[in-house]
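[1] Pasting a predicted model and its sequence here:
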Amino acid sequence: MEAFYSVLLLVLATIVANTIYPYFSVIPQAFYQIFAGALLSLIPMFHHFALEPEVFMLLIIGPLMFFDGKNASAKDLRRNVGSIASMAIVLAVLTVVAMGYLAHSMVVGIPLALAFALAAIVTPTDAVAVSSITTNMAVPERVMGMLERESLFNDASGLVAFNLALAAFTTGKFSVGMGVKHFLIVFFGGLLIGVILGGLAVWARVLLVQSGMDSSSVIIPYDIIVPFLIYLAAEHLELSGILAVVAAGLMYSFSSKQLRLSSTQLQLVSRSSWNIITSILNGFVFVLLGATLPTVWVNIQQDHTKDLTTFLILAVVLYVVMTALRYLWIRFDWALIHSKPKKRRSYALVGALSGVHGTITLAMAFSLPLTFNGAAFPYRNTMIFVAAVVIILSLLVPTIVLPFVLPKKTATVDPDQLEQERKALVAYASERLAQENPDTPASAQAVIQVLNSQTNNTRPDKKVTRLLLNQATQMEVKAVQGLADDGTIPTPFANRYVRLLLMKSQMSSRNPLVNTNIWFRFVGHRLWHLITHHGDRRKRRERLQTGQRHSHRGGDRSRPGHVSAAEQERRESFMLVEKTIYTQVMAFLTEATTIDNQAEVNAVRYYYNARHRRFESTQTANEQSELFIQAFQHEYTYIRQRRSSKEIPRALADELYQQVSTDQMLYTQEIAGEE
């Protein structure tokens, strides 16, 4: 149970860090996650927290690498095989060898095999961490592509080298020939088993869809369990589980056309599910780093107090030398990204600084055995500490330096203009929908409310909302007043209704004089009407009394469930008032809507729709489905007209088309599921 609570707290810390990040996005997201983990370390259950290395690799790294492979471009990978081999294999192996000898020479007493293991830990790069740092910066496309391809495969190179180094340490035996042979078998064997099992997984998924079992409750769990099964199978055969899941993910990427034959709803749910899972897992790793780093620090102070400075210097030297190696490799175009000579220097600097270390580095550090020959594994805390410092340096340095090197990212579409046009097209569609559907106002307003809710991410202004509510209240009073003047509803009922309406409005208003003014105007109008229409009032009273006598003769008052004539009249009057008020208020809101007050109008519309739904049951799925189709057609018409008149650029029109298309898919799928 303690393990469950620990994992739950780690996930909650990840969610909290991800929630805070958008408000202060200048600082990379990973730092918020590390800080959240550091706060967790204050809780007693995290004072000696340790996650099983095998479980960590299986549950976190496996699905993350599968997702990266699944989203990789098959065409791009085929075109850049040379660059991948150069960065992910040649440079990775060279870095492990160089860093291993350097660490062995700097730390007295550390075995050479463990020095190589440490070098293998700090070699892999993390493209996801790079993306979080460079969110608002324009990274050259060639450099970013190189980083993404490199991170797919150098993880496996680092892991294979790491396992070889650990095996050499634990057995005491190692030969270069056997090591190279083992590296090739594990590396390419992992790729082969991943291709085979990934192909089988794709075939089984397509078969499930073709058999009609394409519901999200079947396919989504199937997709999630695939990387775990493939990872376990590869590890059971003593091959690279990481490369196996990457290869399986690539098979999903190669088979994207076949996988698209599933329903739109399934594709949307699948994409959303994977985005959520990977976001949580990536954050989970950095939270775990923050949670374990204080414990590692304490353990190092207790075991090697005099060497703590040495370990800090070692981490800094390893980071500097690795960055220099990356710079030279890209500067002389050994990375094979085929950049122009005049741009190689800037590309090399950006590529070197963007060699950020993250998930895989920390995962390998945590995967170090806890014990060796019945005792604590030697230098385990030291290696985790050095890896953590390298990770933090690799995040911190580019965060500080890259903004001075790279220009700010310029969006192809102005966000402010996009937001304004989005509001304008929704306003256009709402107005047309209300005008063309006077016979189904409730259904039309429900659709309008949903459309408007998609364009407003800010809270409604309270002052503007209160003003609209007050104006709507005045509309209600005028509507009741008109019905009473026409004799459609009894005057006593109108008086009671307005009193109750104003009392309710009084409770939510900060200006009681407004409602008092409305009340006096209503009373004055009623008195004047009684004086000027006295004869009409007497005739209406006689008609009403005649109708009541007929009702008494024809009705059986003793019958159970019998409703008196007076009660029936009140009900009919109330329904008539509600219908009249709803129609007039919605017409007023439609007319009052502008691009700037959509949030406030929608808040008032939501209130009246919710009230009206209690008394009207005429909203059907078919009506709303047809109205949604109408609304989307109006939105497409608005975009086409604006584009034809050249009032908006093509890029903005394409973005609007994409948003409307996505909304249409979501709404039609939702309505279809409710029928």
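    Perfect, I can see it now.

[2] contacts and neighbour counts: CA atoms only from here.
    Fine.

[3] name the helices or strands packed onto the single longest helix found in the chain?
    Among the elements of the chain assigned as helix by DSSP state H, the one spanning the most residues is helix 264-303. In terms of contacts (3 or more Cα pairs under 8 Å, 6 or more residues apart in numbering; DSSP states H and E), helix 264-303 is packed against helix 2-20, helix 29-40, helix 62-70, helix 216-236, helix 359-366, helix 380-405, helix 650-674.

[4] one more structure, for comparison:
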Amino acid sequence: METIAVVLAMLLAVVASGFLVRMLPVPLPLPLVQIALGAVIASVANHGVTLDPEIFFLLFLPPLLFLDGWRIPKEGLFRDKGTILELALGLVVFTVVGMGFLIHWMIPAMPIAVAFALAAIVSPTDPVAVSAIAARVPIPKRIMHVLEGESLLNDASGLVCFRFAVAAAVTGAFSLSDAALTFLWLAIGGVVIGVAFTAGVTLAKNAVSRRFGEEAGSQILVSLLIPFGAYQLAEHAGCSGILAAVAAGVTMSYAELTGRALATTRVQRTAVWDTVQFALNGIIFVLLGEQLPRIFSGAVESVQESGHHSPWWLVVYVLAINLGLAALRFFWVWLSLKFTLFRALQRGEAVRRPSLRLVLAVSLAGVRGAITLAGVLTLPLVLADGTPFPARDLAIFLATAVIILSLLVASIGLPWLLRDLELPTEPEHHADEDRARVAASQAAMQAVEAAGHRLAQGQADADLHAEAAARVMDLYRRRIDGQAQTGEAADRIRKGDAVERELRLAGLGAEREAVYRLARERALSDESARKLVREIDLLEERYR
């Protein structure tokens, strides 16, 4: 019962953090508020939460990585694939090697394999944290696409390197050639299993839905189970479950392009996944806050083993690691941009040299977040011979401090660097969107006309069907005419559409309130009220 009470308290803390971060007079990153609430729980709870690293890894990482792959913008991913790969793969290896040796030299009590594990787990970045920090000064789309693509891939590469380093620490053996071959098997097998599993589940689900109909709850539950299934299958096959979860998410994004799911399924599923993402990210940071007092005590003991008896050496370690990460990232970003410009010049393209502020902004945006935290909390408790894992608490504490300090520095520095920053022009998509609207409207008119003829066949009131079809088709003709107009005529049509949208939204709001009033007066059953409100909500989503 005590464990259940602590879990419920953590969920309540996640909910409270969402309100507190908006109520505070000074804007703070959400993870910092959640860590503080976790520390409050630790101060009042009689028993702490005992973490099983393997279970923690399974519960938290697959859905988060799956969602990253599902929602990553594919256009930006493929357009800037060279830059993204340089940051996501090259920078990870550069960081692991550079920081691994630096940490081991600075903290001799931390074995070299543990130092490399810590370096690997602090290499992945978190674009969600960057988006939250830069909400006051929005990050340019192209930079955000690069950061999202980098995060998607460096989550996988960093976690795979982390697994190698942990295995070396546990077993005490490491072979570079064996590791290279194992990495190829882990990567290729994980990606293939993730793609094949998701594609197979999607095809089976669609076949069942076509034959027996679609139920939104079942569809949503299937989407929630896919990352766990892909992860478990890959792990049992001896491949990377991490890469399988990422590949499953990317495959899911392409499967969605078929448009098989009903609109209601998509609306509900988006809400469910947003909740899952918010809850998992929040619980990770609250859980860290709950574990922090014990982690700090263990970190102090590890520092004393290094010959330093003052806990202030922890501050020195944290600052040195953050400065090292910042220097390595700045150098690699600068080198990557130079290489990108050189390749563009070789192709004869006209390029504009980015400013130093842009390089600093991309470097500073390397904020660490939930993936780093979730990964470091999965460090084993014991080695293969049963002895305690060396410097485990110190590694967790240092990773936590890196997250906190990177959040604070980025929350202060990013808005200043991005304010009034001149960037190369980005391609506009308004024309593509207009063409898509016209094509969609034309397809809709054809479908309405065909449906009208089909419904009118054999009916005595065929004129009624024709009038209804004409009214619906008129809406699409107005949309097409609006896209074809230019100048004042186009502005007038668009303003008219905007006014019509506001009127429709006002009417839908009044409808919803009337339904709720009837339900409160018990003039309408709860079931009927929920049905009517859902229909109104779907229409409102359409107009918004």
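    Nice, I can see it. Not measured: the values here are computed from a predicted model.

[5] re the thing from before, which of the residues in the longest helix of structure 1 are buried?
    Residues of helix 264-303 of structure 1 classed as buried under the neighbour-count rule (16 or more other Cα atoms under 10 Å) are 265-267, 270, 274, 278-296, 300.

[6] returning to what we had before: got the helices and strands packed on helix 264-303 of structure 1 as JSON lines, with mean neighbour count columns?
    Compiled in JSON lines, these are given as follows (neighbours: other Cα atoms under 10 Å):
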{"stretch": "helix 2-20", "mean neighbour count": "16"}
{"stretch": "helix 29-40", "mean neighbour count": "23"}
{"stretch": "helix 62-70", "mean neighbour count": "25"}
{"stretch": "helix 216-236", "mean neighbour count": "18"}
{"stretch": "helix 359-366", "mean neighbour count": "26"}
{"stretch": "helix 380-405", "mean neighbour count": "20"}
{"stretch": "helix 650-674", "mean neighbour count": "15"}
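
[7] for stretch 166-183 of structure 2, which positions count as buried?
    Buried positions in stretch 166-183 of structure 2, judged by neighbour count with 16+ other Cα under 10 Å: V166, A167, A168, A169, V170, F183.

[8] Mind putting those residues into JSON lines with secondary structure?
    Compiled in JSON lines, the buried residues of stretch 166-183 of structure 2 are given as follows (DSSP: H, G, I helix; E, B strand; the rest coil):
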{"residue": "V166", "secondary structure": "helix"}
{"residue": "A167", "secondary structure": "helix"}
{"residue": "A168", "secondary structure": "helix"}
{"residue": "A169", "secondary structure": "helix"}
{"residue": "V170", "secondary structure": "helix"}
{"residue": "F183", "secondary structure": "helix"}
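
[9] okay if I get those as TSV plus distance to L345 of structure 2?
    TSV is the format used below for the buried residues of stretch 166-183 of structure 2 (distance: Cα to Cα, whole Å):
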residue	distance to L345 of structure 2
V166	43
A167	44
A168	44
A169	45
V170	48
F183	34
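
[10] and which of those residues is nearest to A401 of structure 2?
    Of all the buried residues of stretch 166-183 of structure 2, the one sitting nearest A401 of structure 2 is V166; the distance, using Cα to Cα, is 20.3 Å.

[11] you'd agree that closest one is up against I112?
    No: shown here, V166 of structure 2 and I112 do not form a contact pair, counting by Cα atoms under 8 Å, at 10.6 Å.

[12] which residues does the closest residue to M475 of structure 1 other than its chain neighbours contact?
    Across the structure, with Cα to Cα, 6 or more residues apart in numbering as the measure, the residue nearest M475 of structure 1 apart from its sequence neighbours is V585 (6.4 Å). The neighbourhood of V585 of structure 1, defined by Cα atoms under 8 Å, 6 or more residues apart in numbering, consists of A472, M475, E476.

[13] The closest residue in space to D485 of structure 1 that isn't next to it in sequence is in what secondary structure piece?
    Beyond its immediate neighbours in the sequence, the residue positioned closest to D485 of structure 1 (Cα to Cα, 6+ apart) is H529, lying 7.3 Å away. Mapping H529 of structure 1 onto the secondary structure by DSSP states H and E places it in helix 512-532.

[14] which residue numbers in structure 2 go with that helix?
    Against structure 2, there is no aligned range for helix 512-532 of structure 1 (TM-score structural alignment).

[15] residues in contact with the residue sitting nearest the centre point of structure 2?
    Compute the mean C-alpha point of structure 2, and by Cα atoms, centre = their mean the closest residue is D68, 4.0 Å away. Listed by Cα under 8 Å, 6+ apart, the contact partners of D68 of structure 2 are L152, V246, G249.

[16] can you give me the helices for the stretch 551-675 of structure 1?
    With DSSP state H, counting those that start in this stretch as the criterion, the stretch 551-675 of structure 1 has helices at 565-592, 598-613, 621-644, 650-674.

[17] right, and the ones you listed - which one's nearest P227 of structure 1?
    Proximity of those to P227 of structure 1 was assessed by Cα to Cα; the nearest stretch is helix 650-674, lying at 28.2 Å.

[18] got the angle for the closest one vs helix 264-303?
    Counting by axes from the mean of the first three to the mean of the last three Cα atoms, to 10 degrees, helix 650-674 of structure 1 lies at 100 degrees to helix 264-303.

[19] Name the residues that touch helix 650-674 of structure 1?
    By Cα under 8 Å, 6+ apart, the surrounding residues in contact with helix 650-674 of structure 1 are 264-265, 412-413, 418, 422, 621, 625, 628-629, 632, 635-636, 639-640, 643.

[20] and the equivalent of P369 of structure 1 over in structure 2, what helix or strand is that in?
    Under the alignment (TM-score structural alignment), P369 of structure 1 maps onto P380 of structure 2. With elements delineated by DSSP H and E, P380 of structure 2 resides in a region that no helix or strand encompasses.

[21] Kindly report the same for G98 of structure 2.
    When elements are assigned from DSSP H and E, G98 of structure 2 belongs to helix 91-106.
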